[in-house]
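Colleague: Here is the input, now give the coordinates:
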Amino acid sequence: MLRSVNDCDFLRKLFPSFLRTATWDGRTRYRLYMGYDRGDRFYDRPARLLALRAAVAWRSRSLPVGLVVECCTGTTHAPCAVWNALFRRACDDGADFFYQLGDDVVLETVGWATAFPLVLETMAGVGVTGPLDRNNPRLLTQSFVSRTHMEIFGAYFPGAFRNWWSDDWITEVYQPDHLRPIPSQTVNNAGTGVRYEVDYAGAALLPREVAAGREVLARWLRARRGLDARG
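Modeller: Model (predicted):
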């Protein structure tokens, strides 16, 4: 049972590892988007959110780090819906790149903040990159995209997925030409166990959603090539 904000995974795992591994070159600004379910027994309390903001401000000191906390409705057992809401909010705020992470993930390797954007730029922003998850190296369980991903798909993940199989989707939909993980960048996604009811229906939906996503991507690329040709 969590007794204070200092006990939460975000402050114990993700945020300290972010501070250790981010690139502080004076050119990159970071904004962390954190979502929680409306009615959450821990986070949905004004005093807790004030304490969380204070802890982030104190630990980051003068570093260029912002925090946006979003209360999400209808997202119980659906982290994909939370990521979609945060992705849209970040796009509306003008962010250029997006790192989709769980709050219990530990970032292990310095350099991701420069390496991931450079890889995406080699693909003109169209595609996905990300780290090697040492607990599941087969998939991009944590992924990194540019805002072009929103232009193409209108969301981070298809609404058909509530939790599992979303990482399969983003890995497969961009294969082979627009998938560029960086194995030298690693994360530890051991986490604290599954904190939601797994939606096993997503497994049956995966082939359909991957096929649909690939068609959306192909149409978008054809349209862009047409614009470039007329340019």
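
Colleague: contacts and neighbour counts: CA atoms only from here.
Modeller: OK.

Colleague: Which residues are in contact with T148?
Modeller: 125-126 (C-alpha atoms under 8 Å, 6 or more residues apart in numbering).

Colleague: can you do 6 Å?
Modeller: Residues touching T148, when contacts are defined by C-alpha atoms under 6 Å, 6 or more residues apart in numbering, are absent altogether.

Colleague: all strands for the protein, in order.
Modeller: Along the chain, counting by DSSP state E, strands occupy 30-37, 65-72, 97-100, 106-107, 131-133, 143-146, 182-188.

Colleague: looking at those strands, which is closest to A78?
Modeller: Among the strands of the chain, strand 30-37 comes nearest to A78, with 9.1 Å by C-alpha to C-alpha.

Colleague: between the closest one and strand 65-72, how many degrees?
Modeller: On the basis of axes from the mean of the first three to the mean of the last three C-alpha atoms, to 10 degrees, strand 30-37 is oriented at 20 degrees to strand 65-72.

Colleague: Show residues contacting strand 30-37.
Modeller: Around strand 30-37, the neighbours that count as contacts under C-alpha under 6 Å, 6+ apart are 65-72, 75.

Colleague: follow-up on the earlier one: want to throw the strands of the chain into CSV with mean neighbour count and distance to F157?
Modeller: Formatted as CSV, the strands of the chain follow (neighbours: other C-alpha atoms under 10 Å; distance: least, C-alpha to C-alpha, whole Å):
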stretch, mean neighbour count, distance to F157
strand 30-37, 18, 16
strand 65-72, 15, 16
strand 97-100, 20, 11
strand 106-107, 25, 22
strand 131-133, 24, 18
strand 143-146, 22, 11
strand 182-188, 17, 21
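
Colleague: of the contacts of strand 30-37, closest to V5?
Modeller: Using C-alpha to C-alpha, the contacts of strand 30-37 come closest to V5 at V69, 13.7 Å.

Colleague: ok, now which ones touch the residue positioned nearest the centre of the chain?
Modeller: Nearest to the mean C-alpha position of the chain, counting by C-alpha atoms, centre = their mean, stands Q100 at 0.8 Å. If a contact means C-alpha under 6 Å, 6+ apart, then Q100 has 142-143 as its contacts.

Colleague: Show me what counts as buried in the longest helix seen in the chain.
Modeller: In terms of residue count, the longest helix belonging to the chain (DSSP state H) is helix 201-230. Buried residues in helix 201-230, counting neighbours by 16 or more other C-alpha atoms under 10 Å, are found at 202, 206, 209-210, 213, 217.

Colleague: Proceed likewise with the subsequent sequence, for comparison:
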Amino acid sequence: MAAQMSLRQAGKLLALVALIVLAVRAVLNQPAASAPAPPASHVFGAPGAGRAPPAASATGALEFVGAVAEAASRAEAAAAARSAAVAEKLRAEQARAAVAPAPRTPSKAADPPDTRCAMLAKIRAAKESEIPDFKGSYLGRFPLAKMPALPATLKAEYDALSCDGVLKTLAAALAAADAAAPKADGPLGPRDECRAMMAKHSVAPGSSWGSLGPNGQRRWGSLRCDGLVKGAKNTPSKAAADRARKSTLPSSRQVTLETCPKSTEPLPLVAVCCGTTTRGKGGWITPRPDALEELAVFDHLLPSFVRTVDCGFRYAVVLGYDVGDKFWDLGDGATLARAWFDENVKSVLAAANVEAELRFAVVDNKIKKPGPVFTAITRHAYYEAKADYIYRVNDDTELATRWAKHFVAALATMDNVGAVGPMCKQGNRKILTHDFTHRKHMDIFEGTYYPPELSDWWMDDWISGVYGADRTLRGEVVEVVHHTGKHGQRYGVDKSHAGLLKGLLAGGSKKIQAYVAKSNAGIAQPPRGFSRFRAKLRR
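Modeller: Below is the predicted model:
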């Protein structure tokens, strides 16, 4: 309509302008009353090439105005015709759309029914955030009645795919899966997480980490997974656990006890010293009387000790525990432990001509840290048992290879003045986390194995650095496995002790130098399988 108005107005305006121009020209062409008429050649040029006379010009102007008016009318009629054609085309397209709506773009034509139904249900969902995944079965969790109706253009597709039935089938499958999943701790509770780690990494609780890495092992310990999944239906069998262990760890289960020749000479005494407690960060650990293997010392340390002893030595196992421990001190733990040791360790080794005994050190451990226990058990080994060698380990340590002869040979290259240790891949590999010394170590430090100022982590750092790299050896031929996931960390760490380390190392080094100068202790090349070890201490 606007186009029609513009053409009509333009035509009228053009006609009016043309009429005015011609009228003005006609007036200008009339001769003046007092002036002579100029020659025709001066009015319009050369004779025969001039314009029509004034009378003829007026007539032409009228004809021109008429032509312009006629052209304007024709333009207006053409514009009206075009507008009518456009309107007719639009009415025809609307009519066709009403009879058959345009088909949906077939971008999802290849989608399987459950995926397409999920996409359609996404459109139905009142809140998209209610459905975390629109590619499959999560849709079944949401009742269809709670979703608004689909637009009419998609309703036919929804019905053709029988989406109600598809989504209900998915819902039933999810319900069955939910019913089979453990619910004791909720959908994401500790037990579920522990079982997921166990299934994914072939963890054998209390026996093997499988493929679980250090971070996973720490997570396992923090969740106390050993206790949560014990007895679960999907716990690997003993045979499966052994296979998993052999494929991932240098387990002592592959080492067989050898029968030793009887000796008429007194043999050197090796004291295996460890602290043990049933106090955990989450409360007391109470083993069943008929299942002492629920404690790490009976599950890892002592069974592996039996399998890995060397001939040529006597052995004493020194266990230290706190006054007030519910199992060891207030309960009958010590009695049960001795009976277990006599049956499973002492008698077995006696049959192989190896002498072994169990000793206890009861500690008034007011700070509830490893330091006082380590001091007590090593003093017991030195003063009471008269041990020639001291091997300080943990109750959750598994002795994976033979060790006594290797360690004794390594110390001998330093005239027994130094510290040696095994390879341990589960802990801090920049220091020695397990250490073996001669009784000369206690002589140098006046009957104290570690500085009493240190109570936890920094004891390892101290023993790893105090002798220096020349008198500290680590053996690749000796390995232990530290099963920290059995009970997890059972004490807090006093990090303020890091500030004491430098001074204690300096003081200890002076004592060692004085002893070496006095005893003239030499240094030879490390034995095969050992290398000098320079610790990277924590600061």
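
Colleague: Superpose the two chains and report the TM-score.
Modeller: TM-score for the superposed chains, counting by TM-score structural alignment, normalised by the length of the first structure: 0.91, backed by 223 aligned residues with a C-alpha RMSD of 1.6 Å.

Colleague: Could you find the counterpart of the residue nearest to the centre of the first structure in the second structure?
Modeller: Using TM-score structural alignment to pair residues, one finds that Q100 of the first structure aligns to R392 in the second structure.

Colleague: which non-adjacent residue is nearest R191 of the second structure?
Modeller: Residue nearest to R191 of the second structure in three dimensions, not counting chain neighbours: L228, with 5.7 Å by C-alpha to C-alpha, 6 or more residues apart in numbering.

Colleague: The one you found: how many residues sit nearby?
Modeller: The criterion is other C-alpha atoms under 10 Å. On that basis, L228 of the second structure has 15 neighbouring residues.

Colleague: N189 of the first structure and V173 of the first structure, how far apart?
Modeller: Plainly put, N189 of the first structure is 22 Å away from V173 of the first structure if you go by C-alpha to C-alpha, to the nearest Å.

Colleague: about what we covered before: can you redo the strands of the first structure as CSV with distance to R224 of the first structure?
Modeller: Compiled in CSV, these are given as follows (distance: least, C-alpha to C-alpha, whole Å):
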stretch, distance to R224 of the first structure
strand 30-37, 29
strand 65-72, 33
strand 97-100, 20
strand 106-107, 35
strand 131-133, 28
strand 143-146, 16
strand 182-188, 27
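
Colleague: Quick check: which of those is nearest to E121 of the first structure?
Modeller: Between E121 of the first structure and these, the shortest separation by C-alpha to C-alpha is 9.0 Å, and it involves strand 143-146.

Colleague: Name the surrounding residues that touch the closest one.
Modeller: With contacts defined as C-alpha under 6 Å, 6+ apart, strand 143-146 of the first structure is touched by 96-100, 125, 128-130.

Colleague: so that strand matches what in the second structure?
Modeller: When strand 143-146 of the first structure is compared against the second structure (TM-score structural alignment), it corresponds to residues 435-438.

Colleague: mean shift of the matching stretch relative to the first structure?
Modeller: On superposition with the first structure, the mean distance recorded for stretch 435-438 of the second structure (mean C-alpha distance after the TM-score superposition for the first structure) is 0.2 Å.

Colleague: circling back to that earlier point, between the strands of the first structure, which one is closest to L49 of the first structure.
Modeller: Nearest to L49 of the first structure, of all those, is strand 65-72, at 8.1 Å by C-alpha to C-alpha.

Colleague: Mind giving me the packing neighbours of the closest one?
Modeller: Judged by 3 or more C-alpha pairs under 6 Å, 6 or more residues apart in numbering; DSSP states H and E, strand 65-72 of the first structure is in contact with strand 30-37.

Colleague: Just give me how far the strand it packs on sits from the chain centre.
Modeller: Computed by C-alpha atoms, centre = their mean, to the nearest Å, the chain-centroid distance of strand 30-37 of the first structure equals 10 Å.

Colleague: Now it on the second structure. Mean distance?
Modeller: Mean deviation for strand 30-37 of the first structure: 0.4 Å (mean C-alpha distance after the TM-score superposition for the first structure).

Colleague: what range in the second structure does that strand sit on?
Modeller: The counterpart of strand 30-37 of the first structure in the second structure, counting by TM-score structural alignment, spans residues 315-322.

Colleague: How much space separates K440 of the second structure from Y389 of the second structure?
Modeller: K440 of the second structure sits at a distance of 9 Å from Y389 of the second structure (criterion: C-alpha to C-alpha).

Colleague: Can you find the partner of P131 of the first structure in the second structure?
Modeller: Matched by TM-score structural alignment, P131 of the first structure corresponds to P422 in the second structure.

Colleague: so how far is T308 of the second structure from that match?
Modeller: Distance check for P422 of the second structure against T308 of the second structure: by C-alpha to C-alpha, it reads 14 Å.

Colleague: now do R74 of the second structure
Modeller: Distance from R74 of the second structure to T308 of the second structure, by C-alpha to C-alpha: 116 Å.

Colleague: And A296 of the second structure, by the same measure?
Modeller: Distance of A296 of the second structure to T308 of the second structure, computed by C-alpha to C-alpha: 17 Å.

Colleague: Looking at the two, which has the bigger crowd around it?
Modeller: Here A296 of the second structure and T308 are compared on neighbour count by other C-alpha under 10 Å; more neighbours surround A296, at 25 against 22.

Colleague: Apart from its neighbours in sequence, what residue is nearest the counterpart of R379 of the second structure in the first structure?
Modeller: Aligned counterpart of R379 of the second structure in the first structure: R88 (TM-score structural alignment). Spatial nearest neighbour of R88 of the first structure, chain neighbours left out: A155 (7.1 Å); criterion: C-alpha to C-alpha, 6+ apart.

Colleague: Also S222 of the second structure?
Modeller: Using C-alpha to C-alpha, 6+ apart, the nearest residue to S222 of the second structure is G488, at 6.1 Å.

Colleague: Now do the same for the one you found: its match in the first structure.
Modeller: The criterion is TM-score structural alignment: under it, G488 of the second structure has G193 as its aligned partner in the first structure.

Colleague: That match - how many residues pack around it?
Modeller: One way to gauge burial is a neighbour count; for G193 of the first structure, by other C-alpha under 10 Å, it gives 8.

Colleague: S166 of the first structure versus that one, what's the distance?
Modeller: In terms of C-alpha to C-alpha, G193 of the first structure sits 18 Å off from S166 of the first structure.

Colleague: ditto for L205 of the first structure
Modeller: Separation of L205 of the first structure from S166 of the first structure (C-alpha to C-alpha) stands at 10 Å.

Colleague: Many thanks, we can stop here.
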